[in-house]
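Q: Have a look at this prediction, sequence included:
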Amino acid sequence: MTENITINMPEIVPLYPLREIIAFPYMVFTIFLKQEDMPPFEEAVLFNNLVALVKLREEPTGELFPALHEIGTLCKVMQINKLAGGGAKVVLEGVIRVRLLAIVQQTPVALSRLEPVREFAEKSMVSEALVGSLNALLKIALSYGRPLPDDVMKMIDFIDNPARLSDLVALYLNLPIDELQKLLETVDPLERLKKVYMHLTNEVQRLQIKGEVQAEVTKKVGKSQKEFLLREQMKQIQEELGEEDSRLGEANELRSKVESAHMPEDVRRIAEKEMRRLERINPASPEYTVSRTYLDYLTTIPWQVSTPDNRDINQAETILNEDHYDLKKVKERILEYLAVRSLKDKMKGPILCFVGPPGVGKTSLGKSIARTLGRKFIRISLGGMRDEAEIRGHRRTYIGALPGRIIQEINRAGSNNPVFMLDEVDKIGADFRGDPASALLEVLDPEQNFSFTDHYLDVPFDLTNVMFITTANQLDPIPAPLKDRMEVITLSGYTDEEKLNIAKSYLVAREVEENGLASMAPQFTDEAIYRVTHDYTREAGVRNLQRNIASICRKIAKEVAQGKKARPIVNPETVSELLGAPKFFDEVASEKDRVGVATGLAWTESGGDIIFVEATKMKGKEDLILTGSLGEVMKESVRAALSFVKANCAELGIDKKMFDETTLHIHVPAGSIPKDGPSAGITMATAIVSLFSGRAARRDVAMTGEMSLTGRVLAIGGLKEKVLAARRAGVKKVLAPAKNKKDLEDIPENVKNELEFFFVEDIREVFVQALNPTSPAPTAATSARTPAGAPPPQ
């Protein structure tokens, strides 16, 4: 049916373009206008108080008609109230939809030609069902808090016209203005009602979800408020009883530690995140202990705590001299570091590697350096370490995980710039758990260790302020990349004079104090110390010397405890009486020159020592027998020496036929000890030539040097240690490669004065110096005495 609306609508009506709102029929609304927008409404008096409101499609650039929508609303001006500041408040009522036909006048007042839009609202089961559903949805929306005026709700209950109901409901939907315009332009009331129903359904669904979320939030907030109130009440009760919540107190203590730890910003963020996580974990959970331990480490590590360096170079030199005798190179390097440190505040700590035989003071030197610099001292032993996690720590996912030794020890020291000694770096192992030497590559690299990341902490820690010192007995086992990162300083063995000074300045006083003889301290004569050094020790360092001095002091203490008179002086006779028979002898001085036995010099982890190479021959097929636990390199040296001798038989005065029917046997005594290295090459050749020429080798001549197949004598290492061993053994002359002449600078003057040095370039020179011109009838080479634990030559 058609809804009959009686209205006297003029053919021409004033028009006002809308921008931000949409006007619907039956709608009473208010708009506020500026003074320049008033003319259409003032002119409406001439047109039965009617004005057309049509929304703009876009801002007009010329003519107004193309910029307007086709469908608008004819409104009646109900009231105009002038405002004090200019403009007016206009009350309007929507009458009917109208179609814009033309703009007949654009200025000064827009006048439009319109025609009413006829709506056909036929009642049907569909329209009745839609009206009922719409009413139900409105009540649901109202139950979810959708605000609707009471008078509107009453009106809706009595409206059964789909056209009017759809327009009324559309007013209170939160729809975009373009959607409202589309509803206005939907002329079919039933279609318009369907669209409104769909929009209202979406609105109800949004309200439903919002209500559910709000209910959940309210529930949680209520629970949190309840817990907060209960905690506050519990706290108040505990305060009244004089008690404290242990968990709360622990959390507050940790939070205070985090704030006062002076962590880097990125570490602080991680600590605060872990702190929030800890507060949510049940204390009975294993995760609580893991998180608590982690925070303990983060807060106790000395991120910004350091000890001030002692920059007084003169005082540092005095301290170094007080603690250690000689060691000029090491002391000079430490003083150089202090000098640079006094000129530059921020510098990377040096990475030093002390290499030398046992007992020369490598470890104690680290303590002295720490005392000199005024820093904390840390020492860990790497000997036998096989697990990479010992250096870098375990990840926190493992039960019982802890940081690596680097972070643990720095944490214990409480300073981020200690002197950190890594002892026995040459004895690190490797297995399926990783390679600790590879983990040390980052620790001992100044270009990387500014951000050393322990697996447990999982945050970077700056190690550039730490002075790392490593110690080793030999360099060969250390991987090349690790060796490249360290500044190697070699500590050679001590001479007898140096041992005497060390004993008088340090060892005797220490052992007298340790054994309770301070009030009756015996005086050790120089001869007594020399007797201990020569007859009871055979070492590069002073560890066994200290043990023997301690043994003498204990025996004197025993005599005092038994009521005997304390010995005021310890002389050589006292040493022999208290320590018993000598353990070592001058190996060379006690022997005679022999055919086929040559004296060589060797370098070992314990310093230098002498070896005897014995050669003998027997009738049989041409063959070579090698005994004495010789390594592959040493065996090759024997074969090279034998090939040289065979090739130069005529020159050496040897009958070549002797080799065809002779089996040659080379033996190096102390057969249970493995021996290897190329530096016994000239010793092997000398023993072979002595055997086949019948010329005895001089026992007071010791030699060292690698020999090539053409007879050239090549350079070797460890000359100082070998020379000191020769001196201890009673050798008078030392033969060494000419290329090692430069190493004489490292040998003390008194040693050079006691020994005769002869530097050779060719093996023939060795034969001239080491073999007697003529010898008595050749005798079978007999086994020469060799010091216990004879070392492998190199």
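A: Sure, I can see it. Keep in mind that this is a model prediction, so the values were computed, not measured. Numbering: from 1, shown residues only.

Q: From here on, just use CA atoms for contacts and neighbour counts.
A: Fine.

Q: C-terminal to the longest helix seen in the chain, what's the next element?
A: Counting by DSSP state H, the longest helix found in the chain is helix 189-241. Downstream of helix 189-241, the next assigned helix or strand under DSSP states H and E is helix 246-260.

Q: And the longest helix of the chain, what does it pack against?
A: helix 125-143, helix 162-171, helix 177-185 (3 or more CA pairs under 8 Å, 6 or more residues apart in numbering; DSSP states H and E).

Q: Please compare the first structure with the one that follows:
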Amino acid sequence: MTDKQRKKIPLLPLRGLLVYPSMVLHLDVGREKSVQALEQSMMVDNEIFLVSQKEVNIDEPSKDDLYDMGTIARVKQMVKLPNGTNRVLVEGLYRAQIENVTDDDDFYHADILTIEDEHVEKNEEEALMRTLMDQFEKFVKVSKKVTQETFNTVSDIDEPSHMADIIASHLPIKLKEKQAVLETANVKDRLQKLVDMIGNEREVLQIEQKIGKRVKKSMEKTQKEYYLREQMKAIQNELGDKDGKSGEVAQLKEKIEQAQMPERVEEVAYKELGRYEKVPQSSAESSVIRNYIEWLVSLPWSKETEDNLDVNRAEKILDEDHYGLEKVKERVLEYLAVQKLTQTIKGPILCLAGPPGVGKTSLAKSIARSINRKFVRVSLGGIRDEAEIRGHRRTYIGAMPGRIIQGMKRAETVNPVFLLDEIDKMASDFRGDPSSAMLEVLDPEQNGTFSDHFIEEHYDLSKVMFVATANNVSNIPGPLRDRMEIITIAGYTEVEKVHISKEHLLPKQIKENGLKKGQLQLRDDALLKLIRRYTREAGVRGLERVLASLCRKAAKIIVSGEKQRVVVTEKQLEELLGRPKFRYGRAELEDQIGAATGLAYTTAGGDTLSIEVSIYPGKGNLTLTGKLGDVMKESAQAAFSYIRSRASELHIDPEFVEKNDIHVHVPEGATPKDGPSAGITMATALVSALTGRPVRKEVGMTGEITLRGRVLPIGGLKEKSLSAHRAGLTKIIIPDQNEKDLEDIPDSIKEGLTFVPVKHLDEVLEQALTEAVHEG
């Protein structure tokens, strides 16, 4: 290694450029300090120090912004260009290292230390030169950035340091890597470094070429597909199919974009759309995929209506649409009040239970109107297949989503009032149990991720307000019943039916039958008789049919010209509608021995039930007739056993069983009867027949009996009370434990009835039987 030399020299910072020793090249210089440095150099010895900046965007670099190693060059020529910059021709001489940089205001001065090449054994350098030339030759063949002329020039160079610098200057490598070559004073190390760099560059170039070939091939394939598609479009246009499948795909894509689906569902939709695009239109799978996508885009995923949480407005609407039904209205208003306070409440699941015609379905419509939600109804009567609820797998021919998803599609919002009509009429068979499939739908903790077999993706039902209707709650399986809040709607009283007829049914039928206001007038006494003698139901559906019939009769009279106005009185009712169809069980005209009036609950509301007992000579056989069910038969057996065990206390001959046969009959034998509420009625009739004490004519009773004479509670007290009121009874004997249910009975009914709560059969007999004993 030769001695190093220190000197002070003007400095020219280079941006994005590096000059090696032995290089000759043009530089464009524009910065004022750089121009001054050049002029200073030309005034002294034409030498200038060229060093690269680390960052190209710095206009006035400090020592830290410059690399430590640069090149001392000779300025051979400087020409001023018209645009104000100076073009300079420089020739690199040798390496130098910065020790200090001085800013003289006009230009930069650098204190430098010259660096000379370090050589090792000549044979090693020779071997590395050959390797480098071999690598460089291969690089030139694959690279478009280095010409063959450059290679020819380099191959004529014998001096290793010069060769390394020239090759480095022509390589398309980063400035940082070029600087690393400049800073390597050891010639052997410099050659080795270049061999490695060229090897890496060759590998990169080869990979680029492979990628280029693949891209070209892909482009050719894309161009081919584009050409074929254009041909297909042209053929479709000629055949009259202007849009073809591509048009369908574009429409479906637009629908997916507009559907506002959750991200996971949108991914599935696009994936299926890609499959649809590839499958031939004639394929059966094509229609299956299209049908699936159509269902996905037609479902409401995020669209919802804004609830109107005005409780007073809702109460007004419910009162407009329905007379009575206070409990149901109160529950709906409670729901609205809670939602207004919390703003986040899961949709409640109400079950309106009651006889046909009491307004369960129309009440659900009123609920939807009162809270400003869409209404959708699904009838579940007779459903036996689980797939009706959960949908079919898409692999089946004619597969469709279940009734729930179909209903949501019709609703077009995620928060409708969804009516599940006749939920107690679902049945199960070999195709599955639809009531079990409903468990997920009606569980507020699960229905946020409802899964339909056809849609497959989770669908959120948590914002839906489900309302179910049922005639007989006992037919609903326990787990399903447990998920619902059951609100019982009993039958209407006569007073309520009169109001409903005047305010809703009659005006509606007058309008539907083409009559004008005032052309038909129905007097109050006629309306009451019509309700009592021409209809027999808990609801008002049959009543509406009779009123419609009355309107048609009036229309015929008016059209025929007989009268211009029809006024219907109680007497004229039979002329228009014929003889009365029903005779409600009326209270007996006098006290009867062996006949007691019981109260029964039916799906059409309440009814009175006369139980008769006949005693005749025999051997103690107990005969039961009247098409009684197992429960009523067991009630009769229990009553009979109790009377036998208490015969002496009841003043009955203990040997009556050995001498007599007993026949218990419930009239209307063609009608099946069953239920756990006729026990005390049968016992009272038996005691009356055996003791000869008449049963009071104004007394009705309901309750079950045990072998010890205790009276057990029953259900349907409101309906039974209505039937007792209709029949003209004035006293009702009820189980003590049912006293709490009296608050559900309308005041108009309570005013005409006396309720007597009892705990034991002795109390029943005391209230029901007269003291008199018929002789004979």
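A: The structure has been received and is ready for your questions. Every value quoted in this text rests on a predicted model; they were computed, and no experiment measured them.

Q: which one of the helices and strands packed on helix 189-241 of structure 1 is the most hemmed in?
A: Comparing those by mean neighbour count (mean count of other CA atoms under 10 Å), helix 162-171 comes out on top with a mean of 21.

Q: mind listing the helices for the stretch 351-500 of structure 2?
A: 360-370, 387-390, 403-411, 434-441, 478-482, 494-500 (DSSP state H, counting those that start in this stretch).

Q: Which residue range of structure 1 does the fourth one align onto?
A: Under the alignment (TM-score structural alignment), helix 434-441 of structure 2 falls on residues 436-443 in structure 1.

Q: mean shift between that stretch and structure 2?
A: Here the mean offset of stretch 436-443 of structure 1 against structure 2 after fitting is 0.6 Å, by mean CA distance after the TM-score superposition for structure 1.

Q: So for structure 2, the centremost residue is which one?
A: Asp460 (1.7 Å; CA atoms, centre = their mean).

Q: Now that one. Nearest residue, chain neighbours left out?
A: Gly448 (4.3 Å; CA to CA, 6 or more residues apart in numbering).

Q: The one you found: how many residues sit nearby?
A: 18 (other CA atoms under 10 Å).

Q: My guess is the residue nearest to the centre of structure 2 contacts Phe450. True?
A: Yes. Using CA atoms under 8 Å, Asp460 of structure 2 makes contact with Phe450 at a distance of 6.2 Å.

Q: one step back: with mean neighbour count as extra columns, can I get the helices of the stretch 351-500 of structure 2 in CSV?
A: Shown next, in CSV, are those (neighbours: other CA atoms under 10 Å):
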stretch, mean neighbour count
helix 360-370, 21
helix 387-390, 23
helix 403-411, 20
helix 434-441, 20
helix 478-482, 14
helix 494-500, 17
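
Q: Ok, which of those helices comes nearest Gln637 of structure 2?
A: The closest of these to Gln637 of structure 2 is helix 478-482. By CA to CA, the value is 29.6 Å.

Q: once aligned to structure 1, how far is that closest one on average?
A: Looks like 0.8 Å for helix 478-482 of structure 2 (mean CA distance after the TM-score superposition for structure 1).

Q: so where in structure 1 does that helix end up aligned?
A: Per the alignment by TM-score structural alignment, helix 478-482 of structure 2 matches residues 480-484 in structure 1.

Q: Likewise for stretch 380-389 of structure 2?
A: Using TM-score structural alignment, stretch 380-389 of structure 2 pairs with 382-391 in structure 1.

Q: what's near enough to touch the residue lying closest to Cys649 of structure 1 once chain neighbours are set aside?
A: Of all residues not flanking Cys649 of structure 1 in the chain, Lys656 sits nearest, at 5.9 Å (CA to CA, 6+ apart). Neighbour list for Lys656 of structure 1: Lys646, Cys649, Ala650 [criterion: CA atoms under 8 Å, 6 or more residues apart in numbering].

Q: how does it look with 10 Å?
A: Applying CA atoms under 10 Å, 6 or more residues apart in numbering to Lys656 of structure 1 gives the contacts Val645, Lys646, Ala647, Asn648, Cys649, Ala650, Phe692.

Q: so what's the equivalent of the fifth one over in structure 2 up against?
A: Translated: Cys649 of structure 1. Matched to structure 2 by TM-score structural alignment, Cys649 of structure 1 sits across from Ala647. Applying CA under 10 Å, 6+ apart, we find Ala647 of structure 2 in contact with Ser641, Asp653, Pro654, Glu655, Phe656, Val687, Leu690, Thr691.

Q: swap in Arg547 of structure 1?
A: By CA under 10 Å, 6+ apart, Arg547 of structure 1 lies in contact with Leu507, Glu511, Thr537, Cys553.

Q: again, 8 Å this time
A: For Arg547 of structure 1, the contact set (CA under 8 Å, 6+ apart) is empty.

Q: repeat for Cys75 of structure 1
A: Counted by CA under 8 Å, 6+ apart, Cys75 of structure 1 has contacts Pro25, Leu50, Val51, Ala52, Leu53, Leu92, Glu93, Gly94, Val95, Ile96.

Q: Then the last one would be within a helix, right?
A: No. When the secondary structure is assigned by DSSP: H, G, I helix; E, B strand; the rest coil, Ile96 of structure 1 falls in strand instead of a helix.

Q: neighbours of it, just the number please.
A: Neighbour count for Ile96 of structure 1, taken as other CA under 10 Å: 21.

Q: quick one: it and Lys76 touch, right?
A: No. With contact defined as CA under 8 Å, Ile96 of structure 1 and Lys76 do not form a contacting pair (9.9 Å).

Q: follow-up on the earlier one: of the contacts of Lys656 of structure 1, which stay in contact in structure 2?
A: Checked against structure 2 using both residues aligned by TM-score structural alignment, their matches' CA atoms under 10 Å, the contacts of Lys656 of structure 1 keep these contacts: Val645, Lys646, Ala647, Asn648, Cys649, Ala650.

Q: Out of the residues you listed, which end up buried?
A: Val645, Lys646, Cys649 (16 or more other CA atoms under 10 Å).

Q: Just flag the most distant two among the contacts of Lys656 of structure 1.
A: Farthest pair in the contacts of Lys656 of structure 1, by CA to CA: Ala647 and Phe692, 13.5 Å.

Q: quick revisit: would you list the kept ones among the contacts of Lys656 of structure 1 in CSV and tack on distance to Asn544 of structure 1?
A: Listed next are the kept ones among the contacts of Lys656 of structure 1 as CSV, based on distance: CA to CA, whole Å:
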residue, distance to Asn544 of structure 1
Val645, 42
Lys646, 46
Ala647, 47
Asn648, 47
Cys649, 47
Ala650, 50
